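# Give me a model of this one.
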Amino acid sequence: MRVLAMAAALAALGFGLGGAGAARADDGYDLWLRPRAPAGTPAQVARRGDTATLRLAEAELRRALPAGATLPVVVATAADPAVVAARLPLTGLGDEGYLVRAATIGGRRVMLVAGHTDRGALYGAFALIRHVATGGVADAALLRSAPRLALRMLDHWDNLDGTVERGYAGQSLWDWWTLPDFRDPRYTDYARANASIGINGTVLNNVNAKADSLTAPYLAKAAALADVFRPWGIRVYLSARFSAPIELGGLKTADPRDPAVAGWWRAKADEIYRSIPDFGGFLVKANSEGQPGPRDYGANHADGANMLAAALRPHGGRVIWRAFVYAETDPEDRAKQAYSEFRPLDGRFAANVLVQVKNGAIDFQPREPFHPLFGAMPRTPMVAEFQITKEYLGFATHLAYLGPLFAETLRAQTGRGRQDVADTLTGMAGVANIGRDRDWSGSTFNQANWYAFGRLAWDPDLPADRIAREWAAQTFGTDAQVIATTSAMMAGSREAVVDYTGALGLAHLMATGHHYGPGPWVRDLARPEWNPVYYHRADAAGIGFDRTAAGSDAVAQYAAPVARALARPDTTPERELLWFHHVAWDRRMADGRTLWEDLVAHYDRGVGYVATMRTQWDTLRTKIDADRWTKTATYLAVQQREAQWWRDASLAYWMSVNHRPLPAGVVPPAHDLHWYRAQSFPHAPGNPK
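Sure, this is the predicted structure:
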């Protein structure tokens, strides 16, 4: 289903809307939910029914809608007798869909906000607020939508000591030390923001889990958060450590086939549901990067997942089992290992198990081809995992709008009929970029990635550029120049990061551990697949990883039409060329340049795009509040400096390998390769060590 009036509202954004002059001071805390209604002039809003969620919907509409609308607003559920009598088109909306339209309810003409459940009504309230905030007229609203994906979830890689793995916005939002007694108001504001974009689940703790998360004191803390989140339609999940029966239960094994192990998990599930009746379930990282799992005992992933699923099934809980696996003992191409382990298990997972697959087969790189598991397990519910936090895209300081990255994966054709990746999914999970920073995500523009994730999880067909404009209007106001400029900056920002970190299918070129900055020269790490040289395989003759039948044959994991296209350099998209092929430096590209010339041009284009964003942002100095303008301007300067660093260090290294001069007129790196290799950043944020 689609929000019928959104196209018209966004057309209004483009423009003729007023709003000149600098905005009020704004520290970014309000996200895209800035107060709208003038004080003392609330809109006419009524509620039919009395649940905590309906009361929230009513309060949100009163807070945000301007006074003066002709029609009063009524929030209700489809079961209300007056709504039933109106005979409205509410079929097909499911438990979470909504209808917002003018209707006669109880004998008077109103703007009705309704859903089959109070959660649907809450989502409808936020849809009407978004409609008005992006230039729509409340009285003219005609909005009908239902989520395409059932599970829309944030994964927090938050640790019990308050640190956040790959987090760049300060300490964890969860203050485990003061929970369950003190329930920080930020927990409510967090839930409210998620509800406004349709997110309905949150995993509280790191996938590299500690067993302590499942002890009684920490379950009480999780229960306190669940109480806060519940009225907003959000269920709590926990990452479970597979070896918890040993560490907490005193058992000598965690073998999923052992009856004592299964019994321990059943008792633990019973304990959890006594304190969190609507607990969502477990997220599990097993047999990956040192985490324990069923393969430690000769069992497979289905054995492990199904044992946990049996413990949760009586309570309606689910197991979300991550497919991010690779082992140092497996010499196979790392890009192939998840498919090799999971594809044979299709149909063997319990009904309440969902397999969570990263968008690409390596690890959240600035660009990866879509994961070959999408569409390859038709009998297994699947969740796509994206990284909202920018581990490989410049941390918090680089402006990189990820809407195009998410959409690129979701709309990729699997080669199985007309099926795109989104067609294969039951849910989407996003590794959160949220911390205790006042602006939640480390910078204003990082908020757009949280927003875009939620909007695309609800409707994977939404255009990324439309989401950008929608976010900008709600975040900065409806000034035409501001929306046009900010959305233009965002449009190519992710591609710019690809250009200055590794275009044409290059990936995993970052420095060791913290993943901050370039390190294409790294070759001395303990495991081959941790080294950038493993991925680019550059030598004097050429560059790229051969994944054809002559190499690792990873292309064979895709459906036949896709595999055929990827098997030849001439039919592989150039943006993914070096991911699948080792090609000569002097290969002719589509633009007539050699590969070397084209690669150099990409680096320069990426740096140039950042310089252009700085110029564009400068034009908004008088139209953006000083705090957000200054912080963004500062970060753009940092990004330009670091983009230049990436460009120069990378070119210095490639020239040391291919022994080729730079194309005529290209500015050489500022330093020699030794200088770049000597740079050290031992305390970069987000590093798990």
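# make it CA atoms for all contacts and neighbour counts henceforth
OK.
# Do I have it right that residue 582 meets residue 548?
No: between residue 582 and residue 548 there is no contact under Cα atoms under 8 Å: 9.5 Å.
# Can you report how many residues lie near residue 143?
Per other Cα atoms under 10 Å, the neighbour tally for residue 143 reads 20.
# and for comparison, fold this next one:
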Amino acid sequence: MRRILLAILSVFWIFAVPNQACAETGYDLWLRYQPLDSGAKERVGQVVGGYFTAQTHRPTMEAAARELRTGLSAMLGYQIVQRHTVQADGGIVLGTGESPHIAPLGLPLASLGREGYLLRSVVIEGKQVTIIAGNTDVGVLYGVFAFLKRIQLGQPIDKLDIIDKPKLQLRVLNHWDNLDRHVERGYSGWSIWDWQKLPGYKDPRYTDYARANASIGINGVVLTNVNANAEVLKPEWLQKVKALAEVFRPYGIKVYLTARFSAPIEIGGMKTADPLDPGVAAWWKAKIDEIYGVIPDFGGFLVKANSEGQPGPNDYHRSHADGANMFADALKAHGGVVMWRAFVYAAENPEDRHKQAYTDFKPLDGKFRDNVLVQVKNGAIDFQPREPFHPLFGAMPRTPLMMEFQITKEYLGFATHLAYLGPMWEEVLEADTFRPAKGSTVAKVIETPVAPGAVTGMAGVANVGNDLNWSGSQFDQANWYAFGRFAWDPDASAHAIARDWAGLTWGNDPALVDPIVAMMMGSREAVVDYMTPLGLTHLMATGHHYGPGPWVADLARPEWNPVYYHKADANGIGFDRTKTGSDALSQYAPEVARLWGDPKKVPENLLLWFHHVPWDRKMQSGRTLWDELVVRYDAGVEAVAAMQARWDGLKDKVDARRWSEVRDFLAIQHEEAKWWRDASIAYFQSISKRPLPVGHAAPPHDLEHYKAINNRYAPGNG
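Alright, predicted model coming up:
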């Protein structure tokens, strides 16, 4: 009887569900909910039935029910009906531990915490039922997304017994969006926040953005650029922020703002922003009380201070702890937090830029309030294609450290270069700090509270804009997705995440998923090879960071010049960070310093980061360093060509619009990889004076040709 009913329903419902296979744009991200094939539809239908049970008198539970109804109806081809009691056909039950349908089951919900979820197949009154439960409504919402993901990926749902919860409390996207809608280091159009229309008009896209974030467990959004504008703290702007908070709240997402340290002067009419001045502290307390009066669940502030010209406590001879604690004290009563960035370096400081954050923050360990997280970039320089892990991880055992990754690819070819960042992040998270002992990986450092109840977190610089596909390219969506997965579980696998994303985004056929995952998993290493092989770093043209500029040496601040980082001369190349150089290695644990400090033992992919070595040094391949450098540049170009060939082979398996876009972007990447290769070899050969190894072509132009290329209007510049 149930099959007859479902068949009848499908006749009517099939015309109400849009054909999502037509002319896909990428807007649906990994939430495509494509119709299942007949076999999968029958298997899922037997478990799901035509009903689900939920009590939806609260906004988050309504969001969960709506997502379940939308996803199942689209995939099965008939409408899933919501009931308030368990039906004879069983079906799905959503709820928290207090739900009358779930409370009698004695499920192990206590271990889930506030955001965890449980998926379990049970029998209620003789009926087969699938339970999606959590201690809170947001846990149920996360469970719904996990359940729908299993169906999309063809995984079984008939004998479920799954418990999952996040390992980090704060999982936050940092938008570098300005109030004029320009996005600093953004390559996917304008900011999605249409401030001029807020608060009167809440674009439906905001809800889809919240859905996407909730589906991967992101629970916080910093709306504004770290290079902050104090205007956003004014009453009229807080009403706009309130409107976004209202959209995000049902999806478990809090809003945060960046606080400009000098706001008391700029919008408060004060003569100082000294954090130890009682008047300044009172001004910030009043402002924070005002914000919470408008947005009761406001998350707190992200602060960039005394870095790249931004104002901060050092302007008044105060420490970063003094500045952070002033904000923390005012936020404490409201449950808010301060995310204080450790990305600090100053023009007047001659110290190796690699060392400056450690020098400033290590002495402050234990001096921050308990609602302060020090937000530390994955590496000590600036989101480069490859960096060793930041020496602060493991070095501040009494201070919560929050990982900061960059999802937008400021230094990895912008939106047009395919570069899946999962392997980069996994490489950093798996790195052993040896603090306090062997096995203390970066992941464990950020997962482990420094004290009972202390906050933990991860932040990612968002790559979202108002482009139709959200991220500027189809494959850059994978980095948004991967960030959410790593923020939920820093011990996750980049390969497993790539497989899930590929299956959800492109289709679940192994003949499609396998080559896509192969492309993704090799893509970041390809970028490293054609941009910064063997531990070279920061060779991008300055300002916009688009294209090669290893010759740049005329900028005011030394650390803005690529020559500062590669130090190539007639004798060799690389930055000596051993005791004979800047001694940056002394900031790591002795075990790490000994390994990386020995040019014979350091991994070759970090060799030139830590050592200045001769051009004729013998490498593991048996080639000289110079020859190896050229080989790596060519390997990067060849890897992009291989990706093109793989993608060409998938033409009949991918919708035409998205396939064509990726094809065109890979062609751009291939040309720009050759540009990187040719310009870099031309420059370094002018210094090394070595011939190219046999079989490797000379650059088609002389060095002056490449130096003359000007891209001053490249997107994303400040």
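# biggest helix in structure 1, by residue count?
helix 626-658 (DSSP state H).
# which residues in structure 2 does that one match up with?
Across structure 2, the stretch matching helix 626-658 of structure 1 (TM-score structural alignment) is residues 656-688.
# same check, this time on stretch 279-298 of structure 1
So stretch 279-298 of structure 1 sits over residues 298-317 in structure 2, by TM-score structural alignment.
# okay, now residue 60 of structure 2: neighbour count?
Residue 60 of structure 2, neighbours per other Cα under 10 Å, totals 21.
# Can you give the distance from the match of stretch 279-298 of structure 1 to the centre of its chain?
22 Å (Cα atoms, centre = their mean, to the nearest Å).
# Touching it from outside, list them.
Stretch 298-317 of structure 2 has contacts (Cα atoms under 8 Å, 6 or more residues apart in numbering) with 220, 222, 226-228, 254-262, 274-275, 291-292, 319-320, 322-323, 331, 335-341, 343-346.
# Of the residues you listed, which belong to strands?
Taking DSSP state E, the ones among these that sit in strands are 220, 222, 254-258, 337-341.
# which residues does residue 65 of structure 2 contact?
54, 56, 82, 94.
# where do the strands sit along the stretch 351-500 of structure 1?
Under the criterion DSSP state E, counting those that start in this stretch, the stretch 351-500 of structure 1 contains strands at 353-358, 382-387, 427-431.
# no wait, the stretch 151-300 of structure 1
Under the criterion DSSP E, counting those that start in this stretch, strands of the stretch 151-300 of structure 1 are mapped to 151-155, 201-203, 235-239, 281-284.
# now the helices for the stretch 401-550 of structure 1?
Here the stretch 401-550 of structure 1 has its helices, by DSSP state H, counting those that start in this stretch, at 403-410, 444-458, 464-476, 480-491, 493-502, 532-536.
# Residue 92 of structure 1: how many residues sit nearby?
Residue 92 of structure 1 has 12 neighbours, counted by other Cα under 10 Å.
# looking at this, it is in a helix?
No: judged by DSSP: H, G, I helix; E, B strand; the rest coil, residue 92 of structure 1 forms no part of a helix; its state is coil.
# That one pairs with which position in structure 2?
Per TM-score structural alignment, residue 92 of structure 1 is aligned with residue 111.
# Over to residue 438 of structure 1?
Checking TM-score structural alignment: residue 438 of structure 1 goes with residue 468.
# could you measure its match against residue 410 of structure 2, distance?
20 Å (Cα to Cα, to the nearest Å).
# Give me the distance between the two termini of stretch 163-179 of structure 2.
Start-to-end span of stretch 163-179 of structure 2 (Cα to Cα) is 41 Å.
# which bit of structure 1 covers it?
Using TM-score structural alignment, stretch 163-179 of structure 2 lines up with residues 144-160 of structure 1.
# Stretch 544-563 of structure 2 maps to which residues in structure 1?
Using TM-score structural alignment, the residues of structure 1 aligned to stretch 544-563 of structure 2 are 514-533.
# Could you list the residues in contact with the matching stretch?
Stretch 514-533 of structure 1 is contacted from outside by 328, 334, 391-392, 394, 501, 507-512, 534-536, 642, 645-646, 649-650, 653, 677, 681, 684-688, using Cα under 8 Å, 6+ apart.
# Stretch 246-255 of structure 2 now?
With Cα under 8 Å, 6+ apart, stretch 246-255 of structure 2 has contacts from 59-61, 63, 138, 141, 202, 206-207, 210-211, 214, 218-223, 241, 244-245, 297-300.
# In stretch 180-193 of structure 1, which residues are buried?
Within stretch 180-193 of structure 1, the residues that count as buried by 16 or more other Cα atoms under 10 Å are 180, 183-184, 187-193.
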